[in-house]
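Visitor: Need a 3D model of the sequence below.
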Amino acid sequence: MFERRVTVASKVGLHARPAALLAKAASAQSVKITIRKDETDPVEAGSILGLMTLGASHGDEVVLAAEGEGAEEALDEIADLVGTELDAE
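Guide: Coordinates of the predicted model:
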């Protein structure tokens, strides 16, 4: 299992537009990606509802995880998104 730790950059956290963009990108990966905050159970990164219930706010550190062929590349792509201001127009 591969993991990446990344800080949420979007000012609104992983809610609304950032959650939708992240879920779409995660769903397009060839491997299942999960996301969690340190003391929470992981949720599927491809689920908008899961992302919103995670409660990840601006500045929170989250842990992305994936397993299988292509997992490292998929995590790199999703980590880049989480670390980007996604709620800017």
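Visitor: going forward, measure contacts between C-alpha atoms and count neighbours the same way
Guide: Fine.
Visitor: So Thr7 sits against Ser57, correct?
Guide: No - at 9.3 Å, Thr7 and Ser57 do not qualify as touching, with contact defined as C-alpha atoms under 8 Å.
Visitor: and the residue nearest to Lys11 when sequence neighbours are not counted, how many neighbours?
Guide: In space, and not counting its chain neighbours, Lys11 is closest to His58: 5.1 Å by C-alpha to C-alpha, 6 or more residues apart in numbering. His58: 16 surrounding residues under other C-alpha atoms under 10 Å.
Visitor: One more: Gly70?
Guide: Other residues within reach of Gly70, judged by other C-alpha under 10 Å, total 12.
Visitor: residues in contact with it?
Guide: Shown in contact with Gly70 (C-alpha atoms under 8 Å, 6 or more residues apart in numbering): 30-31.
Visitor: Please give the structure of this sequence too, so both can be compared:
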Amino acid sequence: MIQIKITAKNGLHARPASLVASIARSYPGKIYLEKGGARCDAKNILSVMALELTCGDVVIVTACGEHGSLMEKRIEAAIRNFDQTE
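Guide: Predicted coordinates for the structure are as follows:
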């Protein structure tokens, strides 16, 4: 489990949500994003967008299965990298 603070001024809108979902789909195990008790399947872009992650929100990334921590770190890196380019 990794906690990430969203720092992009536009939050996690369609482009970064699509990137997160694409990375998550490359993982054979279950991977979830969670905000304020709401949890979604990170492989589904609409579910990711439904979390409405805005600047300042903290999202929890949890991957279950073999190499789960590596996948969590890949998603964290993608979100942080996107935060810097926005």
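Visitor: Can you give the structural similarity as a TM-score?
Guide: Here the TM-score for the pair of chains, by TM-score structural alignment, normalised by the length of the second structure, is 0.86; 86 aligned residues with a C-alpha RMSD of 1.9 Å.
Visitor: quick one on the thing from earlier: to which secondary structure element is the residue nearest to Lys11 of the first structure assigned?
Guide: Per DSSP states H and E: His58 of the first structure is located in neither a helix nor a strand.
Visitor: if I look at the residue mapped onto it from the second structure, how far off is Tyr27 of the second structure?
Guide: His58 of the first structure maps onto Cys55 of the second structure when the alignment is built from TM-score structural alignment. From Cys55 of the second structure over to Tyr27 of the second structure the distance is 27 Å, taken as C-alpha to C-alpha, to the nearest Å.
Visitor: Strands of the second structure, start to end?
Guide: Using DSSP state E, the strands of the second structure run over 2-5, 30-35, 38-41, 58-64.
Visitor: Mind telling me what Ser27 of the first structure corresponds to in the second structure?
Guide: Ser27 of the first structure maps onto Arg25 in the second structure, by TM-score structural alignment.
Visitor: Find the nearest non-adjacent residue to its match, please.
Guide: Lys43 (5.0 Å).
Visitor: likewise Ala20 of the first structure?
Guide: Ile48 (5.7 Å).
Visitor: what do we get in the second structure for the one you found?
Guide: By TM-score structural alignment, Ile48 of the first structure lines up with Ile45.
Visitor: residue ranges of the helices in the first structure, please?
Guide: Remark: helices assigned in the first structure by DSSP state H are 16-27, 48-54, 71-82.
Visitor: Compare the ones you listed and give me the one nearest Thr40 of the first structure.
Guide: Nearest to Thr40 of the first structure among the helices of the first structure is helix 48-54; the distance by C-alpha to C-alpha comes to 7.9 Å.
Visitor: Look at the alignment partner in the first structure of Arg80 of the second structure and say how many residues are nearby.
Guide: Under the alignment (TM-score structural alignment), Arg80 of the second structure maps onto Gly83 of the first structure. Using other C-alpha under 10 Å, Gly83 of the first structure has 17 neighbouring residues.
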